[in-house]
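J.: When you get a sec, could you give me coordinates for this:
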Amino acid sequence: MYNVIRDLHSYWAFLVLAVLIMATVNSIIKFVGKKEYGPKDFRLALFTIIVSHIQLLVGIILYVVSPRMALFSELGMGGIMKDSISRLYLIEHPIINIIALVFITMGYSKHKAKLSSNAKFKTISIFYSIGLVLLLSRIPWSMWLGL
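T.: As a prediction, the model looks like this:
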């Protein structure tokens, strides 16, 4: 079960990144170009938040069933913090990615309250960009890409 959930979490991350990058770039280009906010923009922002939240749910399940959880009782928090790999998987990756998802969710929620297209694109651009940078900073690249 663990391997299936881990693989789903890894492959779904490609979709999350692709959609988040598309939504972020779309909003930046349309903000700079002073374009009108349309139904396609709304659907892209909505799809981004949906796939991101699905990734969060899969990640939480993965975290709970992970054999790495035993390290909390074996090493304690001090031991985990001393080991960079354990710290990445058990502390940094989950916390930073949850914070990234909070930014993405805030951006989506705040953009709906804006009245002008420019304000909508600006809000999405800022919050989705912050979320994207945070996500990219805590991806375990060596494990994810098989390096």
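J.: contacts, neighbours, all on C-alpha from now
T.: Will do.
J.: could you pull out the helices for the protein?
T.: 2-32, 39-65, 70-82, 84-87, 93-113, 117-137, 141-144 (DSSP state H).
J.: Turn those helices into JSON lines, including mean neighbour count.
T.: Below are those laid out as JSON lines (neighbours: other Cα atoms under 10 Å):
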{"stretch": "helix 2-32", "mean neighbour count": "17"}
{"stretch": "helix 39-65", "mean neighbour count": "17"}
{"stretch": "helix 70-82", "mean neighbour count": "13"}
{"stretch": "helix 84-87", "mean neighbour count": "15"}
{"stretch": "helix 93-113", "mean neighbour count": "19"}
{"stretch": "helix 117-137", "mean neighbour count": "21"}
{"stretch": "helix 141-144", "mean neighbour count": "10"}
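J.: got a list of what residue 77 touches?
T.: For residue 77, no contacting residues are found, by Cα atoms under 8 Å, 6 or more residues apart in numbering.
J.: Against residue 103, how distant is it?
T.: From residue 77 over to residue 103 the distance is 27 Å, taken as Cα to Cα, to the nearest Å.
J.: Then residue 96?
T.: 11 Å.
J.: How about residue 29?
T.: 20 Å.
J.: and what of residue 129?
T.: Applying Cα to Cα, the value for residue 129 to residue 103 is 9 Å.
J.: repeat for residue 120
T.: Counting by Cα to Cα, the gap from residue 120 to residue 103 is 15 Å.
J.: how about this one, so we can line them up?
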Amino acid sequence: MYLTLLTLHSFMRWVVLAGLLLGLFRAYRGWLGGHTFSPLDNTTRHTAATLAHVQLLLGFGLYAVSPVVGTFHLRDAEHTPGTLFFGLLHALLMVTAIVVLTVGSALAKRRTDDLARFRTMALWFTAALLLMLLAVPWPFSPLASRPYFRF
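T.: Purely as a prediction, here's the structure:
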């Protein structure tokens, strides 16, 4: 169960990143280019948020069965930075990023002006992307180094 969730969660991060980057591309293109908000833009907005929610659910499942998180105690976290990262920082930052992404998606959906839709989507999705990039355990991260792909 653990390895299956870990592999799915690792793979889905790239799918979420691709969906978010596509959403950002369309948002900035529409905002700066003065385009109309098309059904494809709306689908991209919705799909990016949905992919992030699926990733969050996989992360919650992984959090529940992870042996790294199972041994997490805040009082001991200063001695094992990887445990602190996965036990607290990763989860907190990713939940915050998904909330920011969801709020931005909902606000963009409710805007009536096309330019306001694109601007809202661009700004909120950018904030979510920055939070996600901070919270990913990149191979070069000093807090928790993990490979790009887990199998």
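J.: Just the TM-score for the two chains, thanks.
T.: The TM-score (TM-score structural alignment, normalised by the length of the first structure) is 0.93; 143 aligned residues with a Cα RMSD of 1.1 Å.
J.: Give the full set of residues in contact with residue 37 of the first structure.
T.: By Cα under 8 Å, 6+ apart, the contact set of residue 37 of the first structure is 117-118, 120-121.
J.: how about 6 Å then?
T.: residue 117 (Cα atoms under 6 Å, 6 or more residues apart in numbering).
J.: next one: residue 118 of the second structure
T.: Counting by Cα under 6 Å, 6+ apart, residue 118 of the second structure has contacts 27, 30-31.
J.: so which of these hold up in the first structure?
T.: Contacts conserved in the first structure for these, counting by both residues aligned by TM-score structural alignment, their matches' Cα atoms under 6 Å: 27, 31.
J.: Return the member of the contacts of residue 118 of the second structure nearest to residue 149 of the second structure.
T.: Checking the contacts of residue 118 of the second structure against residue 149 of the second structure with Cα to Cα, the nearest one is residue 27 at 28.5 Å.
J.: ok, that closest one touching residue 122?
T.: Yes - judged on Cα atoms under 6 Å, residue 27 of the second structure makes contact with residue 122 at a distance of 5.1 Å.
J.: show me the contacts for the residue in the first structure sticking out farthest from the centre.
T.: Largest separation from the mean C-alpha position in the first structure: residue 74, at 29.4 Å (Cα atoms, centre = their mean). If you count contacts by Cα under 6 Å, 6+ apart, residue 74 of the first structure has none.
J.: Try it again at 10 Å.
T.: By Cα atoms under 10 Å, 6 or more residues apart in numbering, the contact set of residue 74 of the first structure is 68, 80.
J.: cool, residue 129 of the first structure as well?
T.: Counted by Cα under 10 Å, 6+ apart, residue 129 of the first structure has contacts 20-21, 23-25, 27-28, 100, 103-104, 107, 123, 135.
J.: and which of these is nearest residue 53 of the first structure?
T.: So of the contacts of residue 129 of the first structure, ranked by how close each gets to residue 53 of the first structure (Cα to Cα), first place is residue 104, at 9.8 Å.
J.: Who are the contact partners of that closest one?
T.: Per Cα under 10 Å, 6+ apart, neighbours of residue 104 of the first structure: 20, 45, 48-49, 52-53, 98, 110, 124-132.
J.: Swap in 6 Å and give it another go.
T.: So residue 104 of the first structure contacts 127-128, 131 (Cα under 6 Å, 6+ apart).
J.: Excluding sequence neighbours, find me the nearest residue to residue 105 of the first structure.
T.: In space, and not counting its chain neighbours, residue 105 of the first structure is closest to residue 49: 6.6 Å by Cα to Cα, 6 or more residues apart in numbering.
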